[in-house]
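Chemist: No letters, just coordinates:
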């Protein structure tokens, strides 16, 4: 591949991670093009030709920026969001246009053979939380007891089986609200954080019937572990969330000054994290683990496009941005 090969960042307009990565690649003299999904289709021009001689594809993004898919070295998939359509489109027109755009762009991405961090279909396959838990358990991780249900009585039974120490978390997280907003629905103000379920809350479980909810036993922890795997390299950080009552369940629940510490996982656990990410065919993954007071390490979940700079800001010795940029530049 020639030296002018392009690096494509597939994301949305508000993504500080992509801001930093694009800047870093530019400083290195790399040809980098950022594709924000909000610019599709109104500020972009799509072209794909397929014939007996093969295929060619190009994407014009305005301002003289063009993606030539015959010259793409690598693609970083960060945080692509929904496409944006003219206000004049009614709901039916938006649904049809969206289906056509998704089909067209998915075809283009599937034809593009280059280094992917990571392929879209593999990111989707790696995002189902119950499947993650099953796979992690089969591979040798310890996992929390978990149910996903729409039956209030099952929740009450599980609460008792957990001796009253139970948490609830969303399955889709922000993606579910984004999808609703994309369809034009009024998006409610929903708390997406992992949180305790109290005994009083058990009397108001009718909302569970509307959509599957994920409930887990709460396991006491000494600290959280954020393990980021980039192209096989493992970066581990301890997050001592237990220092603050507001972050005891979810370290994202507060802006409290939580201590972070770079660490190294035991050899077998580091290899297990690497193997877990590799089992999906991913080049990147951000795994959430906890270490219990008695030293056990418990798997919680993996985010195939997870945030990592909140760790690197506190622990600059974990040079994850450098590792990601090197992965994209590598021929």
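Modeler: Great, that's in hand. The shown structure was predicted, so the numbers you read here are calculated from the model rather than taken from an experiment.
Chemist: use CA for all of it now, contacts and neighbours both
Modeler: Noted.
Chemist: Count the residues that sit near the nearest residue to residue 208 once chain neighbours are set aside.
Modeler: Ranked by Cα to Cα, 6 or more residues apart in numbering and with sequence neighbours excluded, the top spatial neighbour of residue 208 is residue 150, at 5.1 Å. Applying other Cα atoms under 10 Å, we find 18 residues neighbouring residue 150.
Chemist: ok, second structure coming up, stack it against the first:
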């Protein structure tokens, strides 16, 4: 049987499950964000063995585990209820307890084959990604992580050209009914830190800004790359980051053939990272450089599959089925 760990409302999961139904394969879907509220779980441990059960299924019943999405525990019913009790103190405690439980869950699948191993995902931050990508032979932007104003100014002077600033983890949108605040990649003015008077700030990732010819989204599955070119540089709204979507005038998406040397380096990088699937962001610069930006092991794949007719939903289903053998 296949165990699918995902989240509510993930359309990509739904489409892949349609193919599993078509091929008449047994699976169980668990939305991790409501795992504790809507499923019966137990982990028995003694001197001789340990066994995890989920809804009467033992972990040994699952030959394959697909970690598709982790869900958002902070928006679960349990977490929302906790915000009315002791405010952030209880919420923080529940978050740590939830993380510890998920770790216990994942290490119990000692004999299962994984599509997107959760332990590899949890250990792969942006810093490690850049180091592993460079080790694998991929070109990366010149980068600095710092919390110091002087260090940032010196780095910007060294770059001479444009630079970009990013969060170390994921982009996020915060807001109230009146206002929205986006923490995402932004162009950094060379004069920014002259007017920014604080000597210290939250550690941030500063990188050289590269003028791109095209932006590349590459879905990786079992050593195969499915690449799509995004002409985001033709629109000022999406020029820095295509995720600043222009819904009135969408970017053009087309299939793209990567050079063999880049394909080999990507395969090497994913092996170093311990991943057999993921969505990779790269750019091709106007000077012909192929530059690695990041990989999202749980990234969307239907946005590559549909425009390029890659039928990735079926390919993922077949990957899961093949791992049963």
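Modeler: The structure has been received and is ready for your questions. Please read these numbers as outputs of a predicted model, since none were measured by experiment.
Chemist: Alignment lookup: the residue nearest to residue 208 of structure 1 to structure 2.
Modeler: In structure 2, the residue matched to residue 150 of structure 1 (TM-score structural alignment) is residue 147.
Chemist: Its match - that's part of a helix, no?
Modeler: No. Checked against DSSP: H, G, I helix; E, B strand; the rest coil, residue 147 of structure 2 lies outside a helix; its state is strand.
Chemist: Now do the contacts for it.
Modeler: Counting by Cα atoms under 8 Å, 6 or more residues apart in numbering, residue 147 of structure 2 makes contact with 200, 201, 202, 203, 204.
Chemist: Give me the buried entries from those residues.
Modeler: residue 204 (16 or more other Cα atoms under 10 Å).
Chemist: Among the contacts of residue 147 of structure 2, which one sits closest to residue 226 of structure 2?
Modeler: Residue 226 of structure 2 has its nearest neighbour among the contacts of residue 147 of structure 2 in residue 204, at 30.9 Å by Cα to Cα.
Chemist: Which residue in structure 1 aligns with the closest one?
Modeler: Checking with TM-score structural alignment, residue 204 of structure 2 has residue 213 as its match.
Chemist: Can you give me the distance of its match to residue 323 of structure 1?
Modeler: From residue 213 of structure 1 across to residue 323 of structure 1, the span is 36 Å (Cα to Cα, to the nearest Å).
Chemist: For stretch 323-331 of structure 1, list every residue counted as buried.
Modeler: 324, 325, 327, 328, 329.
Chemist: Under the alignment, what does the last one map to in structure 2?
Modeler: It stands for residue 329 of structure 1. By TM-score structural alignment, residue 329 of structure 1 lines up with residue 321.
Chemist: Could you look up the SS state of its match?
Modeler: helix.
Chemist: who's in contact with it?
Modeler: By Cα under 8 Å, 6+ apart, the contact list for residue 321 of structure 2 reads residue 25.
Chemist: Same check on residue 187 of structure 2?
Modeler: With contact set as Cα under 8 Å, 6+ apart, residue 187 of structure 2 has these partners: 162, 163, 164, 165, 209, 240.
Chemist: now these as a markdown table including distance to residue 64 of structure 2 and secondary structure?
Modeler: A markdown table is the format used below for the contacts of residue 187 of structure 2 (distance: Cα to Cα, whole Å; DSSP: H, G, I helix; E, B strand; the rest coil):
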| residue | distance to residue 64 of structure 2 | secondary structure |
| --- | --- | --- |
| 162 | 46 | coil |
| 163 | 43 | strand |
| 164 | 40 | strand |
| 165 | 39 | strand |
| 209 | 41 | coil |
| 240 | 39 | coil |
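Chemist: which of those count as buried?
Modeler: Neighbour counting by 16+ other Cα under 10 Å classes 163, 164, 165, 209, 240 among those as buried.
Chemist: Assess the claim that the first one and residue 191 are in contact.
Modeler: Read that as residue 163 of structure 2. No. Using Cα atoms under 8 Å, residue 163 of structure 2 is not in contact with residue 191; the gap is 11.2 Å.
Chemist: doesn't residue 55 of structure 1 fall inside a helix?
Modeler: No. Counting by three-state DSSP, residue 55 of structure 1 is located in no helix; its state is strand.
Chemist: can you pull the contacts of it?
Modeler: 48, 49.
Chemist: how far away is it from residue 226 of structure 1?
Modeler: Separation of residue 55 of structure 1 from residue 226 of structure 1 (Cα to Cα) stands at 41 Å.
Chemist: Please apply the same query to residue 11 of structure 1.
Modeler: 23 Å.
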